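**Q** structure here, sequence nowhere to be found:
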């Protein structure tokens, strides 16, 4: 198992999300920076399995819980969709429940 697979399991990412890069930054490499992406560029599949058209992506960084005793940050281009009222909203990321 390589480090990207290990991080993917630790984050419990669904199939449409993938880990693109892992970096150790800071003094003595004390923080873990994970770059993820949503793999589909046209449709977002919500928790009900409904496909919703993606209108754009927004770059975001999230402070995640510590992994392997390291401060952890997740960097991602998060999909934005039109809701039922035609308002643009950011989708809920898989790690947002922490």
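**A** Arrived safely, thanks for sending. The structure presented is a predicted model; accordingly, all values stated were derived computationally and were not measured.

**Q** all contacts plus neighbour counts: C-alpha atoms, from now on.
**A** Fine.

**Q** burial measure for residue 80, as a count.
**A** As a burial measure, residue 80 scores 20 neighbours (other CA atoms under 10 Å).

**Q** so it is in which element?
**A** Assigned by DSSP states H and E, residue 80 belongs to strand 70-82.

**Q** is residue 41 in a helix, a strand, or coil?
**A** Here residue 41 is recorded as coil under DSSP: H, G, I helix; E, B strand; the rest coil.

**Q** from the chain's centroid, how far away is stretch 8-23?
**A** With CA atoms, centre = their mean, to the nearest Å as the basis, stretch 8-23 stands 7 Å off its chain's centre.

**Q** how far does the strand holding residue 80 sit from its chain's centre?
**A** On CA atoms, centre = their mean, the centre of strand 70-82 falls 4 Å from that of its chain.

**Q** and residue 64, how close does it get to residue 97?
**A** Noted for residue 64: a distance of 10 Å to residue 97, by CA to CA, to the nearest Å.

**Q** then this one, side by side with the first:
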């Protein structure tokens, strides 16, 4: 029969040399219990640098991440993350498999957070459900949107649409470029003057879109456009 450490290790998808070292429920006030999981690594373990070289552990640094709720309890993961000496002599922190670099959340937590937003749940409501401040949820959203944006490939566009819309009350506008054939937004830039058109043009060129491949363009007859 598996013990609790083995069960949580499977739930977190851990593989050697990573292992669950401690599982503890902590009372944080009346009717408020948190689950804290400590992850470690086998003594004598070596970790690979970006070039694939196995390196001994130089030292460790304490890190914590918020994870998805286990049962009805908020869950936090703690780990003394190893640092190794690379071939260039610099000491760098090892990448952990459960979180991206610089994040205070696990990848599964961020995936669930993005699923809530994609399901059109308001950010404030989603943040309450996750037990975090709305700004932290916006930070998660901004990171993954930037990744998706940088990996986007609009190089097959033939029909380009450009229009402006009000970003908020007053005269604060953003201009939107869309692939009319695919029915999706490909670029957004602040403003609605000629500099926005130059920005859209520069972006499309950076994505290897040639002017001659645009068969049709739909936009306002504004002098700026």
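**A** Yep, that arrived. What you are looking at is a predicted structure, and each value in this text was computed from that prediction instead of being measured.

**Q** picking that back up, higher neighbour count, residue 64 and residue 97 of the first structure?
**A** For residue 64 of the first structure versus residue 97, the count of surrounding residues by other CA under 10 Å is larger for residue 64: 17 against 6.

**Q** how about the more buried one, what's its partner in the second structure?
**A** Using TM-score structural alignment, the equivalent of residue 64 of the first structure in the second structure is residue 67.

**Q** strands of the second structure, start to end?
**A** Taking DSSP state E to define them, one finds strands in the second structure at 18-27, 33-41, 46-48, 54-70, 73-85, 91-93, 159-168, 172-179, 184-190, 216-219.

**Q** the second one maps to which residues in the first structure?
**A** Under TM-score structural alignment, strand 33-41 of the second structure corresponds to residues 30-38 of the first structure.

**Q** quick revisit: go ahead and confirm the match of residue 64 of the first structure touches residue 109.
**A** Yes. Judged on CA atoms under 8 Å, residue 67 of the second structure makes contact with residue 109 at a distance of 5.4 Å.

**Q** residue 216 of the second structure contacts residue 160, doesn't it?
**A** Yes. Between residue 216 of the second structure and residue 160 there is a contact under CA under 8 Å: 6.4 Å.

**Q** okay, these two: which has more neighbours?
**A** A direct count of neighbours by other CA under 10 Å for residue 216 of the second structure and residue 160 places residue 160 higher, at 18 against 10.

**Q** in space, what's closest to the more buried one - neighbours in sequence excluded?
**A** residue 217 (4.7 Å; CA to CA, 6 or more residues apart in numbering).

**Q** report the separation between that neighbour and residue 172 of the second structure.
**A** 24 Å.

**Q** returning to that earlier point: closest one to residue 137 of the second structure among the strands of the second structure?
**A** Each of those has some distance to residue 137 of the second structure by CA to CA; the shortest is strand 54-70, at 12.4 Å.
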